[in-house]
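K.L.:
One predicted model, sequence on top.
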Amino acid sequence: MVTLLLDSTQLEVVLSATERALAFRSDDVRIARSSIRTVQLTDDAWTWLRGVRARGSHVPGVLAMGTWKAAGGSDFVLVRRRQPAVVIDLDGDAEFQRVVLTTRHGTALQQALRLEVEAEDELADVVDLATGAIQTHPTPTQPEG
């Protein structure tokens, strides 16, 4: 299972050695926080796959890991069986348009993205952020009008 780390500037998807090998990827996935447009929870990540596998591993219904190419760009996919997942739509990211991950921490990710991390230099686990184990400030909301 991937580890999701967040600070004031980026979300980092930390991959295990096995996940790196199956995704044919040498480093973790780093996403600028400013490029995250939406975060959606889903019970069936398989319906969110689009395009064809460009680099990675795919066993239908069992696992999909790596880069998927579609008409509009590339997606990073890390899906296992029929587990809960999170779909992160990106705007302006240089590498991906969407990230689809099976994780039981999707709700914690949504909550953590609404917070401002006080320690700007250190990445923190999204579960710790969402549960209040790490000092945060609510993100100011924009007035309507």
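P.N.:
Received the coordinates, thanks.
K.L.:
Only C-alpha atoms from now on, for both contacts and neighbour counts.
P.N.:
OK.
K.L.:
For the protein, just list every one of the strands.
P.N.:
In the chain, strands defined by DSSP state E lie at 3-6, 10-14, 29-32, 36-42, 52-59, 63-70, 73-80, 85-90, 98-102, 115-117, 124-125, 136-138, listed in chain order.
K.L.:
Comparison target, given below:
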Amino acid sequence: MVTLLLDATRLEVVLSPIERALARRSDPVHVDRSHITKVQLTDDAWTWLRGVPNPGTHIRGTVAMGTWRSAGAADFVVVRRKLPAAVIDLEGDDEFTRLVLTTGHGLALVQALRLEGDDAATEVTEIVASADAGTVPRRARPRSAPRPATA
């Protein structure tokens, strides 16, 4: 899966060597934080694909990576199988209008974008882990009701 790095000014999507080959892209994707308008989490990233890969790779139901072009829009896509994904809408970015990224760290990304970043690029999971424990609410476990005594 992709590595997401975040600092005070930008989000960086770092690809593994295999992902770079399938996406036909040699450089990481850089997006200014100010261009991010919305982040949505989804269980089925395939429904978010629009257009055709140009350049990129598409093996139906297995992998979709690269730049997907449609009428007036270009999305950067890294989708694998039926894994959870983050859909990041962009406004004002020179290269892309949306990122669709399969990641198990979507919730950490949303939380990290809400926090103030520092100048060093840090992986989103580390940003959330280093934040105060009070900023991330935890769900309480439901308690089971006591059973009535039998006679």
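P.N.:
Now that the structure is in, tell me what you want to look at. Quick caveat: nothing in here was measured; it's all calculated off a predicted structure.
K.L.:
Most tightly packed of the strands of the first structure?
P.N.:
Ranked by average neighbour count under the criterion mean count of other Cα atoms under 10 Å, the strands of the first structure are headed by strand 98-102 at a mean of 25.
K.L.:
distance of the residue nearest in space to the middle of the second structure from residue 132 of the second structure?
P.N.:
Of all residues in the second structure, the one closest to the mean position by Cα atoms, centre = their mean is residue 86, 3.7 Å from it. Residue 86 of the second structure sits 24 Å away from residue 132 of the second structure when distances are taken as Cα to Cα, to the nearest Å.
K.L.:
ok, now residue 48 of the second structure?
P.N.:
Counting by Cα to Cα, the gap from residue 48 of the second structure to residue 132 of the second structure is 34 Å.
K.L.:
The two: who's more crowded?
P.N.:
With neighbours defined as other Cα atoms under 10 Å, residue 48 of the second structure and residue 132 compare such that residue 48 has more, 14 against 8.
K.L.:
how far away is the more buried one from residue 64 of the second structure?
P.N.:
Taken as Cα to Cα, the spacing of residue 48 of the second structure relative to residue 64 of the second structure amounts to 11 Å.
K.L.:
What of residue 20 of the second structure?
P.N.:
12 Å.
K.L.:
next one: residue 102 of the second structure
P.N.:
Applying Cα to Cα, the value for residue 102 of the second structure to residue 64 of the second structure is 10 Å.
K.L.:
overlap in contacts of those two?
P.N.:
Counting by Cα atoms under 8 Å, 6 or more residues apart in numbering, the contacts common to residue 102 of the second structure and residue 64 are 78, 79, 80.
K.L.:
ok, now which ones touch residue 37 of the second structure?
P.N.:
Counting by Cα under 8 Å, 6+ apart, residue 37 of the second structure makes contact with 88, 89, 90, 91.
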